[in-house]
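Undergrad: Let me see the structure of the following:
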Amino acid sequence: MKKKWQLWIGGKWREAKTYEPLYNPHTEEEIAQIGQAEPEDAVEAVVEAHAAFQKFRHYPAHARAKILARVATIMEERGEECAMIMATEAAKSIRNAREEVSRTVQTYRFAAEAAKSNYGTQIPMDAAEGGEKRFGFTVRSPIGVVTAITPFNFPFNLVAHKVGPAIAAGNSIVLKPAEQTPLSSLFLAEVFKEAGLPDGVLNIIPGKGDVLSEVLTTHPHVKKVTFTGSVEVGHIIQQQAGFRKLTLELGSNSPFIIDEGVDIDKVIDRSVQGAFSYNGQICISIQRIYVHKSLYEQFLARFVTRTNQLVIGSPFDEKTNITAVINKKSLERIKSWIDEAVQEGAKIECGGKVEGNVLTPTVLTNVNRESKVFRFEIFGPVVCIFPFDTLDNAIKDANDSRYGLNSGIITPSLERAFYASERLETGGVIVNDIPTFRIDNMPYGGWKDSGVGREGVKYAMDEMMEQKFISFKIGDE
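TA: Below you'll find the predicted structure:
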């Protein structure tokens, strides 16, 4: 990988006015110099995208599908290179990074398939009085320039969930990657170029969100904004974007209910994975576990034992489970939340220590419901475990949140599974598995402060298009 990265605008590398160093979160060594886009660069990117859209909107579906399929193939062939980029800039363990590359390849393949599946609907006009001798149908058309602002935690796959559907629909796109992980996005510039994407359809402008967001959300050519990040920034984007189409995925503090009668041996490993995979820096990481009182002590003891077995180390070590969190600011915030929770009565069952840039995986019990570790998204290797008496109490506690992205329940009772699924206030309910489960063709998005709109390739593509109704009058009468 080269050490100096410019801006990708109009199918060419463009010099930036300023560059900033990018550091490896685990070693703190400088790994690259990243061009920082200014508002005028963002305007240029949007203008280039708008010009490219005028031609690309007429590209046949099969041509768009071939480009996306070629992208998937190139990424698959260069998979180890992609994984190394993530391990370097995001401190993602190499095993997790390889898993993400595989998912990213699949996401672009789903996008290729979706490009060829853009169906409208026939409307039965004669179902209404006065509708006789009329033929009605809907078509869906690309919306125009899509701007995408992406997070650090899945720097290839969450970018694919925005770029893939946009291109499948026939749109152009301006991508602002996370400040912590720009290399994964910049890598895509030449991948899409090699795959045959016309110049200007994909533009990539690293930089500060507060510097670029106004252009990316208010420029007249921008027709759709898709953002994954914090609630606070999401609210700002919503105000700036006005009547533009919006997809906002704003995080969670996912609850997981373990009902009575469950075989604990079968859920421990999966629960630990859901809580601590990629250091808990996953939007649907398990943050709150509710265990029936008949299983609580047994579950807690085994969960703590398994957590203590997680391997802390270099992201490049095949055995590593836990690495450095994304930066020192995040590390300090998470540690302060743990300390505050303890002051408010919580007990640290394991972890809670800072070792270099790593926070040891932390299990908390007796957590006050007003503590930040309960109320807000931790986005770190911390999980809170609670006992419950009745399923209704567990559901009530799970719903006591500003968020509503994914929830999970494991139960041997089909009736109780349906009962909980109906009452849990989240965009997704995962039954008999952890709420961290996601595949890339399912609808994904939240209720409440977890955002608006849905991702998952087909669903994202739908939201990146406009629907038009067309009616033909047949005959003179």
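Undergrad: use CA for all of it now, contacts and neighbours both
TA: Fine.
Undergrad: So which residues make contact with the strand or helix carrying residue 430?
TA: Taking DSSP states H and E as the definition, one finds residue 430 inside strand 428-431. With contacts defined as C-alpha atoms under 8 Å, 6 or more residues apart in numbering, strand 428-431 is touched by 405-411, 417, 421, 435, 437, 444-446.
Undergrad: Of all the residues in the helix or strand hosting residue 141, which ones are buried?
TA: Assigned by DSSP H and E, residue 141 falls within strand 134-142. For strand 134-142, a neighbour-count test (16 or more other C-alpha atoms under 10 Å) marks 135-136, 140-142 as buried.
Undergrad: Next, the structure of the following sequence, for comparison with the previous one:
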Amino acid sequence: MKNTEEIKDYPLYVAGKPQKAQQWLEVLDKYKHNLIARVALADNKIIEKAIRAAVKAEKEMAALQPFQKQKILLHCVQRFSEMRTELIDILIAEGGKPRSAASAEVERLINTFQIAADAVTQLDDGRMIPLAVTPVASGYQGFIKQVPIGAVSLISPFNFPFNLTAHKIAPAIAAGCPFVLKPASLTPISALKIAEVLAETDLPKGAFSVLPCPREHADVLVTDERFKLLSFTGSDVVGWDMKARAGHKKVTLELGGNAAVLIEADTEISEALIDRLISGAYGHAGQVCISVQRILIHHDIYTDVKKKLLVKLKKLKAADPQLETTIIGPMIKENEAIRLKKWVDKAIKKGAKLLIGGELNGVMFEPTLLENVDKSLEIYKDEAFGPIVILEKYKTFEQGIEKINLSRFGLQAGIYTQNLNKMLYAWNHLAVGGVIINDIPTFRVDNMPYGGVKDSGLGKEGIHSAIRDMQEERVLVIKQ
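TA: Alright, predicted model coming up:
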């Protein structure tokens, strides 16, 4: 991928085998805008072949023993480690992700498969339950085991094309479920590189397919009843529409948000804290589901925090993602940058104060800080998914928590305080999937349960949680 003048063709993977197609999707370097690759596009016939293969592979996948699953997952760990440099270059080119962030994501890809390999031998797949809770059940014994749910459909997003794809594929293998995955059309190469490695393993024939395809062809992954689960990561509008059309299958949704961080007056406003806020707000041009979009600051320290943020932000510019020093690279496409510019301009017209930034040059959006933003505007209540942060004051801790909860989203929130009672109050009263104390809401480790409430989604990611979603309990009752 370093030589961007060389255009490479990538096959899709149907029923575990590479295959070219009649149509191709062009993939552009998101910073330089030159053509870097073409990927084969699946049509309806290829998708049908993949679904049939997945259903046919259900029994063989379910029969895989823990040591067999672990061997497959560890092979992926080894190969991804060997391919680390190539994978980083792919992520920078097709995703526009700054080099340091790309390196961190590839490391998470490796770790996610390692966690899944460990989980295969650590999960409790069966237990005994006492049934003699009434005289009628005396003499009966109950047992429960976890069994794979069956074939699953997976749809992954553009912003973490390696790691969020891994968070769907690795649990499916560990759970014993064949799968068909559609990667994001803006960043399809990453998923195809994962498929390339999976094709080297002993997965049963037909156990996996990775199919770049137009949205109209991919709709069958949502509606087809042969799939027993749909896992989608993306926008809330698209996700909830999918759920409404998914039929009887289980649905898990990770849909993003407009994450807030609250800073209490007992917090030391150190340089490290300011750096952390900036990394959580502007890293990968803010194109992160749990990117810091709102910073709520106690009125006693508001001026100090704002001043220190501005000092740092004056030195921060959107730049070439190839550079080690870059924090903010390009937005994924120009239409998204234009949409964000309109949101900023509208906020300013409605009385918001632009503290810094707001400048747009193609796909490069400068880090932007606003205050006094009208709460009815899109930039406040919706997901900006760009390098924009809104500052606001609060007086009491309870008031700050209420302000966070006004959002229709509820993925994660960050709370800075040294008071244990306030930590517990936040945990008890915040309507979010995760409360992060003394750190930004952008914090995530790949083995923790991860997912939101309200418009932020349904169900949990994280290896152990995702494996359980892809399995179901089966009860055995024995009369003695």
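Undergrad: what's the TM-score for these two chains?
TA: Here the superposed chains carry a TM-score of 0.97, computed using TM-score structural alignment, normalised by the length of structure 1; 473 aligned residues with a C-alpha RMSD of 1.3 Å.
Undergrad: Pull out the buried residues from the contacts of strand 428-431 of structure 1.
TA: Among the contacts of strand 428-431 of structure 1, the ones that count as buried by 16+ other C-alpha under 10 Å are 405-411, 417, 421, 435, 444-446.
Undergrad: Which stretches in the stretch 1-150 of structure 1 count as helices?
TA: 39-56, 61-77, 79-89, 94-115 (DSSP state H, counting those that start in this stretch).
Undergrad: would TSV of those helices with distance to residue 426 of structure 1 be doable?
TA: Shown next, in TSV, are the helices of the stretch 1-150 of structure 1 (distance: least, C-alpha to C-alpha, whole Å):
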stretch	distance to residue 426 of structure 1
helix 39-56	35
helix 61-77	32
helix 79-89	30
helix 94-115	23
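Undergrad: Now mean neighbour count and distance to residue 460 of structure 1 too, for those, in TSV please.
TA: TSV is the format used below for the helices of the stretch 1-150 of structure 1 (neighbours: other C-alpha atoms under 10 Å; distance: least, C-alpha to C-alpha, whole Å):
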stretch	mean neighbour count	distance to residue 460 of structure 1
helix 39-56	21	18
helix 61-77	21	15
helix 79-89	22	24
helix 94-115	23	10
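Undergrad: and residue 472 of structure 1, which of the ones you listed is closest to it?
TA: Nearest of these to residue 472 of structure 1, taken as C-alpha to C-alpha: helix 61-77 at 25.2 Å.
Undergrad: Where does that closest one end up in structure 2?
TA: Using TM-score structural alignment, helix 61-77 of structure 1 corresponds to residues 66-82 of structure 2.
Undergrad: Also stretch 187-198 of structure 1?
TA: Taking TM-score structural alignment, stretch 187-198 of structure 1 hits residues 193-204 over in structure 2.
Undergrad: For the stretch 201-350 of structure 2, which segments count as strands?
TA: Assigned by DSSP state E, counting those that start in this stretch, the strands in the stretch 201-350 of structure 2 fall at 208-210, 229-233, 250-254, 260-263, 294-298.
Undergrad: Could you list the buried residues of the strand holding residue 430 of structure 1?
TA: For strand 428-431 of structure 1, the neighbour count (16+ other C-alpha under 10 Å) marks 428-431 as buried.
Undergrad: Onto which residues of structure 2 does it map?
TA: So strand 428-431 of structure 1 sits over residues 434-437 in structure 2, by TM-score structural alignment.
Undergrad: how about the buried residues of strand 428-431 of structure 1 in JSON lines, adding distance to residue 174 of structure 1?
TA: Shown next, in JSON lines, are these (distance: C-alpha to C-alpha, whole Å):
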{"residue": "428", "distance to residue 174 of structure 1": "29"}
{"residue": "429", "distance to residue 174 of structure 1": "32"}
{"residue": "430", "distance to residue 174 of structure 1": "33"}
{"residue": "431", "distance to residue 174 of structure 1": "37"}
